[in-house]
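Engineer: sequence and computational prediction follow.
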Amino acid sequence: MSLVQSVDNVALLPAYLAAGTAVLVLLADLLVGRAGATVAVACAGVVATGVGAVVVGVAGTRRTFCVGADCSWVFDGRAALIAGVFALLTLGVLGLSAPLLRGGPTPVGEYCFLLACAMTGGVVLGAAGDLITLIVALETLTLPLYVLVGLRRGSLASAEAAVTFFVVSVVATTVTLLGAALLYAATGGLHLDRLGGLLAEAPDLPLIPAAVALVVLGLAFKVAAVPFHAWAPATYDGAPLPVAAYLSTASKLGGVVALLAVVQRALPAEVTGPVLALLAVLTMTVGNLVALRQRRTVRLLAWSSVAQAGYILAPLGVLALTAGRADEVRAGAYAAAVAYAVFFVVVELAAFAALVALRPAGADGGTVADLRGAARRRPWAGAAFALALVGLAGLPPGLAGLFAKVTVVRAVLDGGAGWLALVVALNAVIGLAYYLRLAATLYADPTPLPTDPAPAGEPTAPTLGAVPGRAAWPVTVALAGATALAVVIGFAPQLVLDLAAR
């Protein structure tokens, strides 16, 4: 067997474009020194990355860095979908960041550079063919976010959020690396497909149960699955709103992609299935129940995203059953998890975009009471927020969220896990309570209610000036684009489902 690795530069084009965007942003900031030019270069690079991913993806599967049949880079339709989604999320967050970057203390060049680096990790993650590439890509996605979370200078909550996120992520990465090391010690392989073949032939190898558990649990931290979720609400609430949007969408999508890659291609289903089923039930149930008691908007959305992670993991729970391990059922479960993740991040981005539009420039998410009557003062932004909340709840006219939940339930039922489908349905009903409560608050009488209690340190009445007269135009464009995309995939969900099934 030849040890010479072939290199297909066309397959690597999306990664080149993403990394090149980060470099060009630094050069633009250094040579031009104008915030507008730096952001324009970042946006152009992000668009080029998305277009490059689509062009390479439609041409069929391309592989590179191969030794024999084992390849470290496999760019197919699903990798193109993931890269395109990361590019769209990055572009949207750049638009939402306009009020934060305009005349504020946030350094524009460093901010755009860190976002571009995170996007590069996401693009590489979708095409990773071995554990080393997978983990390095996941950390490339995560590392810039430590700095971005702490960018609210003078905010103790932001500093605490950054430190919490950093410590938890380091522990999660250590656990994942330990699991990968044990897998290599037991099998001598690191390529995902090779590991899958070796573990199928010799499932009783020593150290395998411990290695599988460590890898799955380490990646569960990244997804914010219960009981590895405690970092998420504080981190989201302490970060600037656009960064919280990126954490809730791109960072979570990265964790899902990494977990799905190892579960689908490398790890034995009979070991991972029960673990994922338990994580799914705990995550969706705890996330929804705790979200019911939240008064701060971003914390509510954070706990909501924890619950949504449970829905994403639910199709993978069918691997716990023998019927769920049939090839057709497994393929459907993997496709359902990817599709739900894509539906979720698009609708979640629309929700955060609406929140940014409804809050003053540079402000945090505030409390739910702060948004009382917001839709009466800002009808279009309020309607977009309400539509996103209804979509996250899985109700019409939020068709994207509705089809996402239908896809998950169908995949679970196909695997014979009727009990898990029942848990999903019950949790969807629980979620209605806080989603509809927040949506109703948007259209409530803006007059403060004297009976509304407020915890210590929070204003005793809604801040009626919390809704500005007009949002910055990049925020409006990002909100309109995210909402339009959510509507499109709601009316044509097969576009996502077909790509997810590849």
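Structural biologist: In hand now; what should we look at? Numbering: from 1, shown residues only.
Engineer: for the rest of this, base every contact and every neighbour count on C-alpha atoms.
Structural biologist: Fine.
Engineer: what about residue 328, how many neighbours?
Structural biologist: Using other Cα atoms under 10 Å, the number of residues around residue 328 comes to 11.
Engineer: host element of it?
Structural biologist: Assigned by DSSP states H and E, residue 328 belongs to helix 327-358.
Engineer: and that helix, what other elements does it pack with?
Structural biologist: Taking 3 or more Cα pairs under 8 Å, 6 or more residues apart in numbering; DSSP states H and E as contact, the helices and strands that helix 327-358 lies on are helix 77-96, helix 241-246, helix 252-265, helix 297-313, helix 379-393, helix 399-414, helix 473-491, helix 494-500.
Engineer: ok, and here's another one to check against it:
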Amino acid sequence: MGSQPVGHLALLPLYAAAATAILALLADLFTGRRGAVTGVTLLGTLATAAGAIVAAGAEPTFCASGGCSWVPSGAATTTAVLFAGLTAGVLAFSLPALRLGIAPAGEFCFLLACSMTGGVTVAYAGDLITLIVGLETLTLPLYVLVGLRRFAPSERVTTDGAAASVTFFLISVVSTAVALLGVALNYAATGGVHLALLTTAPAPFAPLAGVGAALLVIGLAFKVAAVPLHAWAPATYDGAPVPIAAYLSTASKLGGVIALAAVVSRLDTRGVVAVLAILTMTIGNLVALRQSRMVRLLAWSSVAQAGYILAALALGEPGVVAALAYAVFFVILELIAFGVVVALRAPGQDGGAVADYRGAGRRHPWLGAALVLALAGLAGLPPGLAGLFAKLSVVDALVDADWTWLAGVVVLNAVIALAYYVRVAASLYSLPARVGISVADPVLVDEAVHPRVPVPRPVALTLSVAALIVVILGFAPQLLFDAL
């Protein structure tokens, strides 16, 4: 490998992402100005996306023994751009809190850019070692970001943030150990770690390779909060700052999906993944029905959505494109949902209860419309055409592969999920409870409970761009399938 020339063009998005983290730290060190730090980070996300597009036609690099460790592809380009976009969106959601000093801007932007660097590494990974390193680089900064606050509006938020960070860390360590054990067993059985060379082990080592593949899938399933490795997600999402919960639900989950897709498309893990899919979508939807807190409801919803993605991945290689397309649709819709929560809550506040959003759509019509669009998409209903096409792509892939029974489970769970999505959407336009209000005029009640406040421009801009992308993909989903 040392004699091979390094393909610097292929590494351009990695260079841009890593440089963003370094420059954010230097900007904070030498200027101490919040605007300079956030500006550098935002420009770095744009440079990372541009680097991924420029590197789209580059040749693989770090090649040896018939395999390569860094492999540009259409899927890698699309997901790297998406990682950069999600990072920019979460940064925009965080700006109101950063302005108030709720979190130190330098450390926040540095950690966020480091996490983006891990996401880019996962997108281009061509071997299991690079894949695991990328996932850990994506996840490690999030342990700190979950609990990174100088102060909080209430003691509950501070305590929950610390508890969420510790829970996330401990379960992640166990899952990584399981995944690495799976890599070791698979290497012992097959003698390879490059994804392009993963194949069925010789007969004497087939059982060992099977156990290794199963352990690898189970370890990676933590990243998508698949049952039974899901317990960290609701507590961590609800204890973290809302923008970081958005990043956990989108970028972190996308990294796990990419890693799982790389493994299941080359190793026979259909049985394990199918069981994980059924458990994940069913338990996620059933528990979501009983949630009264908004972020916890979105967390359990994301657990269920991971189950739909795993259902497609259970097919192996034939289901990879459907799974990746679903993941892209899902993370954009989830970003919109969390963005509306950020817009409707004061900077630094948690997501609150679902009841706190009663009547919010009456006082903030466009925010209500954005949340309804996201919820409808997650439910697979019009006008969320992007989400509808996502579910149809998964069901179609399962039916084509004669896995009609699993397609039926997906459809049944989608029907169950309607109950809580419709409940939240309806509450946006129901009359708020008149606690402490003696007037009978509904308009005055709306103003008292949800006063019309200006939405910060970065949040509004990010929501507008995300909603526009969802609408475009809803009418032209083939654009995404072609890119993948």
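Structural biologist: Good, I have the coordinates. This one's a predicted model, so the numbers in the text were calculated from it and none came from an experiment.
Engineer: TM-score for these two?
Structural biologist: Between these two chains, after superposing, the TM-score reads 0.94 (TM-score structural alignment, normalised by the length of structure 2); 470 aligned residues with a Cα RMSD of 1.8 Å.
Engineer: for residue 136 of structure 1, find the nearest of the helices and strands packed on helix 327-358 of structure 1.
Structural biologist: Nearest to residue 136 of structure 1 among these is helix 252-265 (10.8 Å), distances taken as Cα to Cα.
Engineer: nearest residue to residue 23 of structure 1 in space, please, no chain neighbours.
Structural biologist: In this structure, residue 23 of structure 1 finds its nearest non-sequential neighbour in residue 113, 7.5 Å apart by Cα to Cα, 6 or more residues apart in numbering.
Engineer: and that neighbour, what element?
Structural biologist: Under the criterion of DSSP H and E, residue 113 of structure 1 resides in helix 108-127.
Engineer: what's the mean distance for that helix versus structure 2?
Structural biologist: With mean Cα distance after the TM-score superposition for structure 1, helix 108-127 of structure 1 departs from structure 2 by a mean of 0.5 Å once superposed.
Engineer: can you name the next helix or strand after that helix?
Structural biologist: Defined by DSSP H and E, the subsequent element after helix 108-127 of structure 1 is helix 131-149.
Engineer: trace residue 291 of structure 1 over to structure 2, please.
Structural biologist: Using TM-score structural alignment, the partner of residue 291 of structure 1 in structure 2 is residue 288.
Engineer: residue 305 is in contact with that match, correct?
Structural biologist: No: Residue 288 of structure 2 is beyond contact range of residue 305, at 11.5 Å (criterion: Cα atoms under 8 Å).
Engineer: okay, those two: which has more neighbours?
Structural biologist: Of the pair residue 288 of structure 2 and residue 305, residue 305 is the one with more neighbours under other Cα under 10 Å, namely 30 against 25.
Engineer: tell me the contacts of the residue nearest the centre of structure 2?
Structural biologist: The residue lying closest to the centre of structure 2 (Cα atoms, centre = their mean) is residue 250, at 1.7 Å. Listed by Cα atoms under 8 Å, 6 or more residues apart in numbering, the contact partners of residue 250 of structure 2 are 86, 330-332, 334-335.
Engineer: make TSV out of the residues you listed and add neighbour count and distance to residue 123 of structure 2.
Structural biologist: What follows is the contacts of residue 250 of structure 2, written out as TSV (neighbours: other Cα atoms under 10 Å; distance: Cα to Cα, whole Å):
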residue	neighbour count	distance to residue 123 of structure 2
86	23	14
330	26	17
331	24	15
332	24	17
334	25	20
335	27	20
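Engineer: what sits against the alignment partner in structure 1 of residue 80 of structure 2?
Structural biologist: Alignment note (TM-score structural alignment): residue 80 of structure 2 maps to residue 83 of structure 1. Under the criterion of Cα under 8 Å, 6+ apart, the contact list for residue 83 of structure 1 reads 14, 49-50, 53, 122-124, 126.
Engineer: circling back to that earlier point, the residue nearest to residue 23 of structure 1 pairs with which position in structure 2?
Structural biologist: Aligned by TM-score structural alignment, residue 113 of structure 1 pairs with residue 110 of structure 2.
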